[in-house]
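Peer 1: need a structure here:
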Amino acid sequence: MQKLKLYQALAEAFVAEGVDTQFILMGDGNMHWTSALQKLPGIKTVHHRHEHCAVAAAMGYHVATGKIAAASVTCGPGLTQLTTALPAAVRARIPLVVFAGESPINAKFYNQEIAQLPLVTATGAHYIQAHSLPRMHEYVREAFHVARLERRPVVLGVPYDLQTLAPATTSPYVPSTRYIPNGGRPRPDPELVAALVAKIREAKNPIVIAGRGVLHSGAKSAVEAVADRCGAALATTLPARGLFDHHPYSLGISGGYATKLCREVMAEADLILAFGARMSYYTVDGGNIFPQAFVAQIDTAPRGLSEGALAANFFITADARVTAEAILTELDATLGAGKPTAATVRTNELAHRIATELPDDHHFEIAPGLLDPRAVIRMLDDVIPKDWDIVSGSGHQSYFNSQMRGRPPEKFCAIREFGAIGNGLSYAIGVAAARAEGRNGKVVLIEGDGSLLMHIQELETLKRHGLRVLICVLNDGAYGAEIHKFRHTGEDDSGAIFGRPPFEAIAQGFGLVGAEVRDLARVPGLFDEFAAQGEAGVWNFQISDQVVAPTMRRNVVRGHGKM
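Peer 2: Now for the predicted structure:
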């Protein structure tokens, strides 16, 4: 009987940790491990054409499922390809474990050898050098423990000559979940709740902002009840967008992607109640969106100093749901059950404007044969069912699709914390792998032309794995952010203009379906055709390069030049 190899034992340990899908690019440093994992029951494997894309797809998979994600690359150049994906996962606080080969520990010379630990550490991810045979189970357990508890990516580096040895122990693997402390939901200090309620009672223009912490806590209903009880308008961070879209007083996204109306209302806010939100630079739009407000942050780990600025004026370190319930109780106790606060922000006029006004109504001249990207998104929002997943790419075009309404945050994947373009297709593959039972994933990627081209080879991954994704390219023939910055300063923009690639033909070259769209009346029929067949497809929307997103119009005026 063939003896168990270490790579097999390590693969079994990953399964014991709950891994059911791996995103990989195989090389000699990880080929034995990935093959062993692929053979285990219930494991789905997605083979990519670029290492960066394997990790980015794992990120999308986590956003779609909430599960810890697993990716794998080989040593040396395989690992160096991750130095853009890893910081994106770090800043988005995505728990994933990357199994990486290391060069053979006993080799005198190996041409792919590189010091992997400092490279990974520089990205903010955690690196584990697994060099001791007796401690291999401990290394895996530490990797998953750190990923889960700290919500950040971990790279487990195992020299590939060690992987082919027999494991030093035959003891059963004990998963990291046995070591995660369960202290219950952190409860708020009653004195702090009382002090905050005193502020709530007197606020005339309060606004509740919900972040991802509300989703993690299951606090949606409780937070919405707080807003209703104190007469507040509602808003969300970008990752939690859509959470309150059903509510007549939901303003949408706070921060750089806020609508014209949202900015108008927030400019008059005197109290912000931020539940489970980091209050990042983007959520507060660099401090410009609610300049008069007293900001209270309720979070399990609030930070007074966030990205160089004061995050809030008042902090409660506690769980979002428990704190919201405590606020409701305190309001009834001190104000009287059902008695209104001083809030006046909710009016019939505001509800009507929320329901009827466009996110951005600035006029632009659109040349014949080209489309306004805002109209493209409105059409897609009307045609695509609300239960389909929307994956948002990055860059200038990403503002437009963020304004889609009535889509739950669990069905909207937007990872933007590192500001890197080129990730959307990989994220969509990860979401599709999570949803594609029977190859019937209902996933739409909305992406820019420049960003999509950066990893266009992953169309072959879609085809090979039979993953059905509808890719809507907002094609302005340029790097949109850069041309608008050039034009604002009066500089030559030709260096950012590259022409309009025929994405429909590119898709067909990969064996997918494709269509060029210059008339939005075609979209309902195209969608019916797409839904009726099982292949991934690309719609090439020819959009005007004259339409400038509001966030870009503001930022270039401020001189930031950043999305």
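
Peer 1: going by C-alpha atoms from here, please, whenever you check contacts or count neighbours.
Peer 2: OK.

Peer 1: thinking Phe23 is in contact with His50, fair?
Peer 2: No: if you go by CA atoms under 8 Å, Phe23 and His50 don't touch, sitting 10.5 Å apart.

Peer 1: which one of those two has more residues nearby?
Peer 2: More crowded of Phe23 and His50, by other CA atoms under 10 Å: Phe23, with 29 against 19.

Peer 1: tell me how many other residues surround the nearest residue to Ala296 once chain neighbours are set aside.
Peer 2: Excluding the flanking residues, the one nearest Ala296 by CA to CA, 6 or more residues apart in numbering is Phe314, at 4.6 Å. Neighbours of Phe314 under the rule other CA under 10 Å: 15.

Peer 1: quick one: contacts for Phe314?
Peer 2: 294-297 (CA atoms under 8 Å, 6 or more residues apart in numbering).

Peer 1: just Ser398 next, same as before
Peer 2: Ser398 neighbours (CA under 8 Å, 6+ apart): 392, 446-448.

Peer 1: alongside the first, I'd like the structure of this one:
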Amino acid sequence: MKVYEAVANAFVKEGAKTVFGLLGDGNLSWVAAMSRHPAVRLIDARDEGAALLMAEGWARATGEVGVCNVTQGPGLTRMTTSLVTATRSRSPVVVYTSKTHFNDEHVNQAINQERLVSATGAGYVEVLTPAYAEDAVRQAFYRARMESRPVVLCYPLDIQDWDCDGDDDYQTSATLFTGQQRIRPAQDRLEEAAKIVAASRKPVVLLGRGAVRSGAVDSAGRLAKRIGALIATTLVAKGTLAGAEYHAGIAGLFSTRTVMQLFDEADCVIAIGASLNQHTLAGGLLFPKARIVHIDATRTMLMGNDRLAHCYVQGDAAITTQALEELLAQQGVSGEGFRTPAVRRALLNSDRDPAEYEIEPGTVDPRE
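Peer 2: Here you go, the predicted model:
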């Protein structure tokens, strides 16, 4: 078995069923091997950067690791902006690529790929022996998910055609995650959060991608209803609980004027699985009067204004949100908050642009 065939088999076992890319001499053999697997769908892109962004979108939509492939040298340089974007978006993607022949630095495609990729913030794994071919696939998928960023997996042209012993008992990266446990919040942090929430009169529950991934959406909805909170989301979590009666839409630079005015009145924000970056906080201008309760699985996290939340609770978003709601219920905490007829009327058409435009048949209104 050739290296490229063993690597293709490993990708399939890792769950790569939809692969985006642009064909070149560096990935030709691997793509051909992938195409022989009936369950694999290969989607061509017109640009290398677009291929990566398509894989990133796939990762966001499915919760799986996205996969794309490009050729070496200029094929990789043309996706650098997308690598930066996917890295900063913390999207798990594995990029298959190649490298020019050993000791052939005079060819136009020869560049220092590791330094290029490292400059974007993405990970880089290069395979130099056939024995490492399949292990590198496992490592790339593991790192992409564990580090929440793209990982470029490089097989130089010399290596791809070498023989290797394919592993029929290939152990996928999923086996490296067995035994993981969801983090439960410390009781004192939970009580501190409950104290801040109980004292608030106009709270906002802000949901990020972490809340969606952990399954915290339902408990967040119950929490918001209990305390009379508006429900808002980060941009990447747009649409979460959109059917809720007091849904305020996106928090940040995409907030409507009406919603921003309501946020000015907020005295507490419970951020669940959200990084609270500078975009979500509108450069620090949003929620000027609010005390922030920040729930996230990360050990600690500065907000986009370079400050720590008034109460940071480390814990799994779903477990922590449920625990907080149950603690407030035990304490008899509930309130009307923002949930009044006047606020409901204000939110009713707050996201509708009053301008009218003729929309051609078969096209989409980007405001919808």
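
Peer 1: hmm, back to that, what is the nearest of the contacts of Phe314 of structure 1 to Glu142 of structure 1?
Peer 2: Of all the contacts of Phe314 of structure 1, Gln297 has the smallest distance to Glu142 of structure 1: 31.5 Å, by CA to CA.

Peer 1: show me what the helix or strand encompassing that closest one is packed against.
Peer 2: In this assignment (DSSP states H and E), Gln297 of structure 1 forms part of strand 294-299. In this structure, strand 294-299 of structure 1 makes packing contacts with strand 271-275, strand 314-317, helix 320-335, judged by 3 or more CA pairs under 8 Å, 6 or more residues apart in numbering; DSSP states H and E.

Peer 1: just send those back as CSV, with distance to Ile209 of structure 1 too.
Peer 2: Putting those into CSV (distance: least, CA to CA, whole Å) gives the following:
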stretch, distance to Ile209 of structure 1
strand 271-275, 5
strand 314-317, 14
helix 320-335, 12
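
Peer 1: pick the most deeply packed of the ones you listed.
Peer 2: Sort those by mean neighbour count, taking mean count of other CA atoms under 10 Å, and strand 271-275 sits at the top with a mean of 26.

Peer 1: got the angle for that one vs helix 320-335?
Peer 2: 140 degrees (axes from the mean of the first three to the mean of the last three CA atoms, to 10 degrees).

Peer 1: can you tell me what part of structure 2 strand 271-275 of structure 1 aligns to?
Peer 2: Aligned by TM-score structural alignment, strand 271-275 of structure 1 corresponds to residues 268-272 of structure 2.

Peer 1: quick one: which of the helices and strands packed on strand 294-299 of structure 1 is nearest Leu350 of structure 1?
Peer 2: Taking those one by one with CA to CA, strand 271-275 is closest: 17.8 Å.

Peer 1: between the closest one and strand 294-299, how big is the angle?
Peer 2: Interaxial angle of strand 271-275 of structure 1 relative to strand 294-299 (the same axes, to 10 degrees): 10 degrees.

Peer 1: one step back: and the two most separated of the contacts of Ser398 of structure 1?
Peer 2: For the contacts of Ser398 of structure 1, and using CA to CA, no pair is farther apart than Ser392 and Gly448, which are 9.6 Å apart.

Peer 1: contacting residues around Val265 of structure 1?
Peer 2: Counted by CA under 8 Å, 6+ apart, Val265 of structure 1 has zero contacts.

Peer 1: and it, which helix or strand is it part of?
Peer 2: helix 260-266.

Peer 1: please enumerate the strands of the stretch 101-250 of structure 2.
Peer 2: All strands of the stretch 101-250 of structure 2, identified by DSSP state E, counting those that start in this stretch, fall at 123-126, 150-156, 203-207, 230-233, 247-250.

Peer 1: so what's the alignment partner in structure 1 of Arg189 of structure 2 up against?
Peer 2: Applying TM-score structural alignment, one finds that Arg189 of structure 2 aligns to Leu192 in structure 1. If you count contacts by CA under 8 Å, 6+ apart, Leu192 of structure 1 has them with Ile316.

Peer 1: ditto for the one 4 residues further on
Peer 2: By CA under 8 Å, 6+ apart, the contact list for Leu196 of structure 1 reads Ala296.

Peer 1: and the gap between it and Met266 of structure 1?
Peer 2: The gap separating Leu196 of structure 1 from Met266 of structure 1 is 19 Å, by CA to CA, to the nearest Å.

Peer 1: do the same with Ser398 of structure 1
Peer 2: Separation of Ser398 of structure 1 from Met266 of structure 1 (CA to CA): 22 Å.

Peer 1: could you do Tyr127 of structure 1 as well?
Peer 2: Taking CA to CA, one finds Tyr127 of structure 1 at 42 Å from Met266 of structure 1.

Peer 1: okay, the two: which has more neighbours?
Peer 2: Taking other CA under 10 Å, Tyr127 of structure 1 and Met266 do not tie; Met266 has more neighbours (26 against 20).

Peer 1: so the more buried one touches Phe294, yeah?
Peer 2: No: at 11.8 Å, Met266 of structure 1 does not count as touching Phe294 under the criterion of CA under 8 Å.

Peer 1: circling back to that earlier point, onto which residues of structure 2 does the strand holding Gln297 of structure 1 map?
Peer 2: By TM-score structural alignment, strand 294-299 of structure 1 lines up with residues 291-296 in structure 2.

Peer 1: contacts for the matching stretch next, please.
Peer 2: 193, 196, 210, 267-274, 309-317, 320-321.

Peer 1: from memory Ala224 of structure 2 sits against Val205, does it?
Peer 2: Yes: using CA under 8 Å, Ala224 of structure 2 is in contact with Val205, at 6.1 Å.

Peer 1: and the strands in the stretch 351-500 of structure 1?
Peer 2: With strands called from DSSP E, counting those that start in this stretch, the stretch 351-500 of structure 1 shows them at 389-392, 412-413, 443-448, 469-475.
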